[in-house]
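# sharing a model that was predicted from the sequence below.
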Amino acid sequence: MSVVLITGAASGIGAATAREAVRRGHRVALADIDIAGASLLATVLGSAACAVELDIRDEDAWEAAFDTVASRLGPVEVLINNAGIIHTGYARQLSMAQHRHMVEVNLIGPMAGMMAALPRMRTQGHGHIITVCSMSSFMPLIGYTSYGATKHGLRAFHHSVAIEEQGGPVTFSIVHPPSTRTPMLEQEIADPSSVIAFAEKSLSPEQVASVIVDAIAKKPVEVVQPALAGRFQRAVGVFPRLMHFAIPKVAAMAKRRSPGAGPAPVTAREQGGSR
């Protein structure tokens, strides 16, 4: 069994992943900017878990987090980069500060985590980095401009580092969940600009968590969810003309399925987990 550090572990996919990892016998560090939420869950999970305060944008905080986990549970063997945020709204509606916030948390944050983990894992002779990305990494979606851009970038960075490190002691896996029933999805559903969230059946955090924890043992290169529809979406993303044709039609279909919620304030779910 492994020592696992999960970011965004206070709620959503991260919390579900922490519960599932402990259930399967792993020792788990719950890292989150919401230390109160992470601590509460760690208490429930018992001696196999601990909470660590972490703003993933802060390089020094990453180093401190790895040191803290090593002192409490042992050196980190598996890093699950899960934390993420979204500001809903069309690109023109968001401020540059909001666009920048998503880039800093969704892209720079996981990059900082990987760069902090990599030398430690190389030194100890083994390690596994699991990136929780998004199906939006394959296609540009209406209402998800900067969010999708960060996920495109995160996927590219993850695979580039994995290729650079081939033959080394660290393995890499990336998981792409679809729409997932978390507080982030509740925020998206409340905003008409994100109506495309209704285009697919959402999964529970527990369903996504099971796939993530499976990856600790199976070490897949890349996982899309759901398997068949995910492969189709990944293929569509290769062809720009097809995307420009298909995505507005999917959005129109999603609008017909939506409950017709009125406009909501543009806000963010802070580091609670990816879609």
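Here it is on my side, so go on.

# okay, CA-based contacts and neighbour counts for the rest of this
OK.

# roughly how far does I212 sit from A9?
If you measure I212 against A9 using C-alpha to C-alpha, to the nearest Å, the figure is 13 Å.

# more neighbours: which of those two?
Summary of the neighbour comparison: I212 and A9, criterion other C-alpha atoms under 10 Å, with A9 having more neighbours (36 against 30).

# how about the contacts made by the more buried one?
For A9, the contacting residues are A15, A16, T17, A18, L30, A31, D32, A38, N82, A83, G272, G273, by C-alpha atoms under 8 Å, 6 or more residues apart in numbering.

# now the third one, nearest residue through space, not along the chain?
Counting by C-alpha to C-alpha, 6 or more residues apart in numbering, T17 lies nearest to A209, which is 4.4 Å off, once chain neighbours are set aside.

# quick one: contacts for that neighbour?
I13, G14, A16, T17, E20.

# okay, how far is it across stretch 212-232, tip to tip?
21 Å.

# ok so, going back, and which of the contacts of A9 is nearest to V161?
Sorting the contacts of A9 by distance to V161 puts N82 at the head of the list, at 17.3 Å, by C-alpha to C-alpha.

# next, count neighbours for that closest one.
The number of residues packed near N82 is 29, by other C-alpha under 10 Å.

# ditto for C133
Here the neighbour count serves as a burial measure; for C133 (other C-alpha under 10 Å) it reads 32.

# circling back: buried set for the helix or strand hosting the residue nearest to T17?
Using DSSP states H and E, A209 sits within helix 205-218. By neighbour count, and taking 16 or more other C-alpha atoms under 10 Å as the criterion, the buried residues in helix 205-218 are P205, E206, V208, A209, S210, V211, I212, V213, A215, I216.

# format those residues as a markdown table; extra columns: distance to Y144.
As requested, the buried residues of helix 205-218 are exported to a markdown table (distance: C-alpha to C-alpha, whole Å):
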| residue | distance to Y144 |
| --- | --- |
| P205 | 20 |
| E206 | 24 |
| V208 | 21 |
| A209 | 23 |
| S210 | 26 |
| V211 | 24 |
| I212 | 23 |
| V213 | 27 |
| A215 | 27 |
| I216 | 29 |
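
# ok, the closest residue to P205 other than its chain neighbours to E20 distance?
In space, P205 comes closest to I13 once its chain neighbours are excluded; the distance is 4.8 Å by C-alpha to C-alpha, 6+ apart. Distance, I13 to E20, by C-alpha to C-alpha: 10 Å.

# also this one, for the comparison:
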Amino acid sequence: MGRLGERVAIVTGGAGGIGSAVARALAAEGASVVIADVRDAEGTGLAADLGHPARFVHLDVTSEDDWQRVLADTERELGPVSVLANIAGIIDWGPMEEQGPAAFRRVVDVNLTGVWLGMRAVAPSLRRAGGGVIVNMSSLAGLTAYAGVGAYAASKWGLRGLTRAAALEPAPDGVRVCSVHPGAIRTRMTAGFGDAYTAGQPIPRFGEPEEVARMVLFIVMDATSRRAVRSSWTAASWPGRRPS
């Protein structure tokens, strides 16, 4: 059955790149994987390749209605969610003076607001599952900065802070919230970049989506192996929580 048998996972951006690698890794360990994306043909093809119980659902991460629909359908068909992998992300290249406000907002809406909507929607399901893990895909750009990707860097720095704040809230209920910060990964987003792009890295090559997926799987395995362990701290004693 695999080490994640009976676990239910939602993977946003699951139709390609890092998202599809994460979906494959979770499915290989026996999880029921919901591949959530706006790329219907690619997502449907991946679900068919993975086989039952993997399935594809259309999800615009910036839509609260889409999140509620996906969660309701997932719980009805598979049960409460144990894993949420927020992988969906976009980028807009170019100098700040050339980037319009609409493009900036779109990047932030997908990369940051979309993650917030997902965590907000799925957190109650994770509690009903008895605990679990949320993995948010940030970036090395969320730890440093690069020219020409201001909106992307802002969204990833914001995601880092959002993750740290969100981790404090459901922790007493056995829910962990983590972020992962890859460097340059060989995906559609980095298509056309030459080897010179990675020349200054300690390991001067592009990473592969499967390498990031293994890190996500490590986090998920550690969290779900202890999903039944609850904190003895009360809401009143937890920093940032108001007494009930």
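Received, thanks. Everything quoted here is computed from the prediction, not taken from an experiment.

# TM value for the aligned chains?
The TM-score (TM-score structural alignment, normalised by the length of structure 2) is 0.83; 215 aligned residues with a C-alpha RMSD of 1.8 Å.

# name the nearest of the buried residues of helix 205-218 of structure 1 relative to R122 of structure 1.
Distance from R122 of structure 1 was checked for each of the buried residues of helix 205-218 of structure 1 by C-alpha to C-alpha. The minimum falls on I216, at 17.4 Å.

# from L84 of structure 2, how far off is the residue mapped onto that closest one from structure 2?
With the correspondence set by TM-score structural alignment, I216 of structure 1 lines up against V220 in structure 2. V220 of structure 2 sits 9 Å away from L84 of structure 2 when distances are taken as C-alpha to C-alpha.

# any shared contact partners between the two?
Taking C-alpha under 8 Å, 6+ apart as the contact rule, the neighbours common to V220 of structure 2 and L84 are V133, V135.

# in contact with the residue most central in space within structure 2, which residues?
Centroid-nearest residue in structure 2, with C-alpha atoms, centre = their mean: N86, separated by 1.7 Å. By C-alpha under 8 Å, 6+ apart, the contact list for N86 of structure 2 reads V11, T12, G13, V115, G118, I134, V135, N136, M137.

# closest one of those residues to A166 of structure 2?
Looking across the contacts of N86 of structure 2 and measuring by C-alpha to C-alpha, the closest to A166 of structure 2 is I134, at 9.8 Å.

# corresponding residue for the closest one in structure 1?
With the correspondence set by TM-score structural alignment, I134 of structure 2 lines up against I129 in structure 1.

# I'd say that match and N82 touch.
No. With contacts counted by C-alpha atoms under 8 Å, I129 of structure 1 stays clear of N82, the gap being 10.8 Å.

# any idea how far F104 of structure 2 is from P95 of structure 2?
According to C-alpha to C-alpha, P95 of structure 2 and F104 of structure 2 sit 11 Å apart.

# next one: V11 of structure 2
Relative to F104 of structure 2, V11 of structure 2 is positioned 24 Å away (criterion: C-alpha to C-alpha).

# neighbours of the nearest residue to G183 of structure 2 once chain neighbours are set aside, just the number please.
With C-alpha to C-alpha, 6+ apart as the criterion, G183 of structure 2 has its nearest non-adjacent residue at 5.1 Å, and that residue is L140. Around L140 of structure 2 there are 16 other residues, counting by other C-alpha under 10 Å.

# in a helix, D66 of structure 2, correct?
Yes. Secondary structure assignment (DSSP: H, G, I helix; E, B strand; the rest coil) places D66 of structure 2 inside a helix.

# helices along structure 2, start to end?
All helices of structure 2, identified by DSSP state H, fall at 17-28, 40-50, 64-77, 101-108, 114-128, 150-167, 209-225.

# thinking again about what came up before, may I see the contacts of A209 of structure 1 arranged in CSV, with neighbour count and distance to P140 of structure 1 as well?
Formatted as CSV, the contacts of A209 of structure 1 follow (neighbours: other C-alpha atoms under 10 Å; distance: C-alpha to C-alpha, whole Å):
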residue, neighbour count, distance to P140 of structure 1
I13, 33, 23
G14, 32, 25
A16, 20, 27
T17, 27, 27
E20, 18, 31
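
# which one of the residues you listed is nearest to L242 of structure 1?
Ranked by distance to L242 of structure 1 (C-alpha to C-alpha), the contacts of A209 of structure 1 are led by I13 at 31.1 Å.

# structure 1: which residue goes with D173 of structure 2?
Alignment note (TM-score structural alignment): D173 of structure 2 maps to G168 of structure 1.

# same check on I90 of structure 2?
In structure 1, I90 of structure 2 lands on I85 (TM-score structural alignment).

# structure 1: which residue goes with A123 of structure 2?
For A123 of structure 2, the equivalent position in structure 1 is taken to be L118, counting by TM-score structural alignment.

# isn't that match right up against V170?
Yes. Using C-alpha under 8 Å, L118 of structure 1 is in contact with V170, at 7.5 Å.

# give the residues shared as contacts by those two.
With contacts defined as C-alpha under 8 Å, 6+ apart, no residue is adjacent to both L118 of structure 1 and V170.

# name the nearest residue to P53 of structure 2, sequence neighbours excluded.
The shortest distance from P53 of structure 2 to any non-neighbouring residue, by C-alpha to C-alpha, 6+ apart, is to S32 (5.3 Å).

# and the one you found, what pairs with it in structure 1?
Using TM-score structural alignment, the equivalent of S32 of structure 2 in structure 1 is R27.

# my read: its match touches V3, true?
Yes. With contact defined as C-alpha under 8 Å, R27 of structure 1 counts as touching V3 (4.8 Å).

# which neighbours do the two have in common?
L73.

# to which residue of structure 1 is V70 of structure 2 aligned?
With the correspondence set by TM-score structural alignment, V70 of structure 2 lines up against A65 in structure 1.

# please name the residues that touch its match.
Shown in contact with A65 of structure 1 (C-alpha under 8 Å, 6+ apart): A31, V52, E53, L54.

# just give me the match in structure 1 for Y152 of structure 2.
For Y152 of structure 2, the aligned position in structure 1 is occupied by Y147, per TM-score structural alignment.

# test my guess that its match contacts G84.
No. Contact status for Y147 of structure 1 versus G84: not in contact, 9.3 Å apart, counting by C-alpha under 8 Å.

# between the two, tell me which one has more neighbours.
A side-by-side neighbour count of Y147 of structure 1 and G84, using other C-alpha under 10 Å, places G84 first with 30 against 25.
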